[in-house]
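J.: Provided below are the primary sequence and the corresponding predicted coordinates.
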Amino acid sequence: MVYDICIIGSGAGAGPIAYELTKEGKKVLILEKGSIYNEKDFSKDEIAFVRRNIITPSLQEQYHTIEEFVDNKWMKFPTYETGWSWWNGNILGGSSNFMSGYFHRLKPKDFRLKSEYGKLEGSNIEDWPITYDDLEKYYTKVEEVVGVSGEVTNYKHHEPRSKKQYAYKPLEEHPITKLFDKACKELNYTSYKVPRAILSQAKDHRNACYYSNFCGSYGCSSGAKGSSRASLLVQALKTGNLIIKSNCFVYKLDSTKTEVTKAYYFTKEGTKKSIQAKLFVVAAQAVETSRLLLNSKNQYFVNGLANSSKQVGKNMIFTGGGIGSAEFDKTNLEYKELFTQGLFVNRALKDWYYTKEFKGGTIDFLFEHANPIRKANLYKKDEQGKLLFGKALQENIYNNFTKKRVLNFEIFTDWTPNDNCFVSVDEKYKDKYGIPVANIRIGAHPQDLKVANFLAQKGKDVLEQMGAKNIKLEMSSLPSSNLQAGGCRFGNNPKTSVLNKYCQSHDLKNLFITDGSFMPTGGSVPHTWTIYANSFRVADYIKTII
């Protein structure tokens, strides 16, 4: 059978394509590397979903190599040696199942950072080939279809909106927000109310949030979280036009000089198979998307499929930043209020998203993760670093679990694209299928850490004003592996970009890439909302050509 559309991957970049094109009557096939899970399969079992990573491959069988700058030279480390997994949820719906759902739009200036601030020395910053106005209606569509709950905060950097409010009312808030709002008012900062891709009321087959306090790293057992699987693919399946094949690892695309002809994949049993389609959409998450194209070289594309520009894998971007933390106890808030479980903080600082001199970023506030094993492990030593045993260990854990709460903040800055942040493949390192793995060189631009440290002080100001104790700041140039973008940036010039403004390959007109790979810059926020919005935009374009 020749399908109308073959989609590789099933996350935020894939879901809108399937959702929109199946409604048009197109026969769509999704090839998903992982298994199919649904609400009844998701639990809050830290051992299963975090400690053992049942939804990601074994690093002994499928891994990455990471290049870091150590002792003035680039050193390569296989992830099976370090345990630093770059797999982010190999199941239907991809990593969107495990996001925390902090949703922030990009702003008009984010689409033209080079024009606004100039090109930093040592950077490869470029303006986008589209504008905020091109995406605005699709951001709104995500609010309605995927489901975004919140209350609009008016502040000096707020982006234009076609709707006055979000599609769903705000989620319930933890009492600590009273302290946060008061501190911001006293400092003349803006308390920004963060919208979440979590339903505050039922929608279709999905239930409202029941405030379990386990969002990040866990699948949602109510369906409230706006994963691609829950919000889009279930609806696409109802059309009868979508077929999903799970446990299918696509390792190569074949092509003529002008179009992709086949996708080759391994089944769970290791059998090689192939499929044909009129149009192919790759949305395998940025690192793996670049890997697939680089491993698909042929006589027409000797440097990798769709890579006449030699830009595939180049200019990877993540999110820069770090974290801050502080402790609160009964002297800050009544015990009953402080230990209210499950409710969201949903507060951020965005007053310094832009400054006159440089692009700033976002500071998101949240309680430390509720994982009990992780928390207990933090208290196995005393203040001098001595390992505790018996009653002393028991009391230390008990006191830290019952007498204080830790409020964190996460900093999101633009990851500045540069020549030392890219994906390549190396024939020396292969997975269990014999396919070269992705090598990720992680080179951060110095500006990213400068901005992170600047923002960290603003976050610290608020914690101090709230009366917090034991404030700690940890800024880093290392990225978060679950926030990936770049590698196949879009642009108007085929010599310097991989995709055109519709995320269509300059080289192969029936190849589209709709995960975060297309982004030239990432904004100072998580990428997911923009990936969703852009994929809906691309879906509208595909309707006109197929």
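T.: Alright, I've got the coordinates. Numbers count the residues shown, from 1 in each chain.
J.: going forward, measure contacts between C-alpha atoms and count neighbours the same way
T.: OK.
J.: Isn't residue 181 up against residue 191?
T.: Yes - if you go by CA atoms under 8 Å, residue 181 and residue 191 touch, sitting 5.7 Å apart.
J.: hold the first one in mind and look at this next one:
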Amino acid sequence: MKEPYDLVIIGSGAAGGILAKRAVEQGMNVAMLEAGPLRDKNKDFPYHQPFPYEDPYRKPKESVDLSKYLFVKNADEPYTAPQDKPFTWTRARNVGGRTLFWGRRCLRFNEWDFKGRSRDGQGEDWPISYQEIAPYYDLVEQFIGVTGVVENHPDVPDGKFLPPVALKCGDHIIKRACEKMGIRVIYDRRAMLTRAHGGFAKCHFCSACDKGCETDSFFNSAYRVIVPLQKKYPNNFTLISNAMARAINVDDRGLAKSVSYIDKRTGADREITGRAIAVAAGCLESTRLLLLSKSSRFPNGLANSSGQVGKNFIEHLTVGVRGYLTDISFAKPYDGDGIGSTHINIPWFGWDRPKNSFNFVRGYQIELGSAGFRLRLDKDPKGIPGFGADFKREVRRWYGTTMNLKAFAEMLPHPDNFVELDPKVVDKWGLPVLKIQISAHENELAMTKHIYETLEEIFHHAKGVELRKGPYIPGDSIHEMGTCRMGSDPKSSVLNRFQQAHDVKNLFVVDAASFTSGSHKNPTLTIMALAWRTGDYIVEEMKKGNL
């Protein structure tokens, strides 16, 4: 395919995959750069947990080394953070990005999630409304397949759902506990196929999604979008893997003209040209790329006349409580692993409370997790004393009773939370790395106290025992957002309502860096809905000759 391409997309995850789908299907010539390889489904995934005799403590045979695809620390690609404010940055290097590892939870933002400032005076309103994005939520849900139930809950607008999965024992216990507190629980909404859909098989309920899926029954960008595009559109879709973007270059008019990238297999420096450039490398990587793309026209980084690139960094504050549900002790074993973890969600319950019911603004949602065999050491069979019938009885007392309640809370933007280039540290290719600074502030701290009280009360009604609090660990949510936010004013935002740079009309940032606020909902569904909308916009603008 001859250059320039109509569109060059940097990144192949949730945003890049959906954007490519919309552009390619409408006839555009698209090239996609991905910093990692396309993984071999037959070699690069440990499909199931090892058998007990293969457990790491029993010297198992070697499994697949996932650290080369998903990592925090990496000598080739370091990052920095203040010593007193550490940050855990989980990154993926493979086609499909983190969609090969994500939790698959799909919750729509509601109207007030887009208009938070109008409600409480904090942060900024998005330049779009729920009504504008709702049709794209529909399209994405119908494409990827989302299990769920229409529930008419004020926090989470209903969508286009596949059939739900049955609740597990722990789900019923927690649901009854919440009902005693006046808190509504809904069926979980996940990008899982509970029936055959879009040419892909129904989930076979092995509950090992994070180990790979041979039937592609959970949505991921690699095998549900990228590979199908390669097969169906070989003449107008080009995937370039192991390509680490290092700069976006501009022409004399200040328009994006090309991407310089490093071929990681050879170390060669290469360049690719396009009529439009879309950055979809993940919030922090996209931000770093813009900051690295300096020129005489953009001395502080590309599209950064506002000085807002890297500012307004937000994530989800995540804290939890873990304990054991005694009502499950000695329960009869049943085949109910389902779609992994638990099958319910606890949305924010504050919408119908009086205005001053809380000493904080915004809210949180609660996700549930069951650790299955991975018991605490003192409850693990290896740590339980005794033998014979008494030993077996004690094992059965604790096996399968673990429950983890984890809240995802909205974080407000704060001047002290930002990312920037660290001029003192470079990566393997000599490029300055990202320095990340984020911490919880007054509103988040007040919300954290309320979260712990709520989770402990739920456990009380569920007859939970041996509760342990989990602290906020910056980065633990893996939901980075906000560093190139959308807005109507070019002086206080980087992008317009179509994720288009105010300064560079043929440059788009389509991942969660564009978020104006983070809500308390998992961001991936909204990332994909926005990317779908932006893809259609790019196609129309090119037809009009505006790009």
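T.: Received it, and whenever you're ready, just let me know what you need. The structure presented is a predicted model; accordingly, all values stated were derived computationally and were not measured.
J.: and residue 181 and residue 191 of the first structure? which has more neighbours close in?
T.: Taking other CA atoms under 10 Å, residue 181 of the first structure and residue 191 do not tie; residue 191 has more neighbours (22 against 18).
J.: what about that one, distance to residue 178 of the first structure?
T.: To residue 178 of the first structure, residue 191 of the first structure is 10 Å away according to CA to CA, to the nearest Å.
J.: Also residue 343 of the first structure?
T.: Residue 343 of the first structure sits 13 Å away from residue 178 of the first structure, taking CA to CA as the criterion.
J.: cool, residue 462 of the first structure as well?
T.: Plainly put, residue 462 of the first structure is 12 Å away from residue 178 of the first structure if you go by CA to CA.
J.: out of the two, which sits in the more crowded spot?
T.: A count of neighbours by other CA under 10 Å puts residue 462 above the other of residue 462 of the first structure and residue 178, at 22 against 13.
J.: what's near enough to touch that one?
T.: Neighbouring residues of residue 462 of the first structure by CA atoms under 8 Å, 6 or more residues apart in numbering: 180, 183-184, 187.
J.: got it, and residue 409 of the second structure?
T.: Listed by CA under 8 Å, 6+ apart, the contact partners of residue 409 of the second structure are 316-318, 363-365, 444, 447, 519-520.
J.: what lines up against it once you look at the first structure?
T.: Superposed on the first structure with TM-score structural alignment, residue 409 of the second structure falls opposite residue 413.
J.: tell me the SS of that match?
T.: strand (DSSP: H, G, I helix; E, B strand; the rest coil).
J.: ok, for it, nearest residue in space, not its chain neighbours?
T.: The shortest distance from residue 413 of the first structure to any residue other than its chain neighbours is 4.3 Å, reached at residue 524 (CA to CA, 6 or more residues apart in numbering).
J.: aligned partner of that neighbour in the second structure?
T.: By TM-score structural alignment, residue 524 of the first structure lines up with residue 520.
J.: Confirm that that match sits in a helix.
T.: No - using three-state DSSP, the assignment for residue 520 of the second structure is coil, not a helix.
J.: What's the separation between the nearest residue to residue 205 of the first structure once chain neighbours are set aside and residue 295 of the first structure?
T.: Excluding the flanking residues, the one nearest residue 205 of the first structure by CA to CA, 6+ apart is residue 223, at 8.0 Å. In this view, residue 223 of the first structure and residue 295 of the first structure are 36 Å apart by CA to CA.
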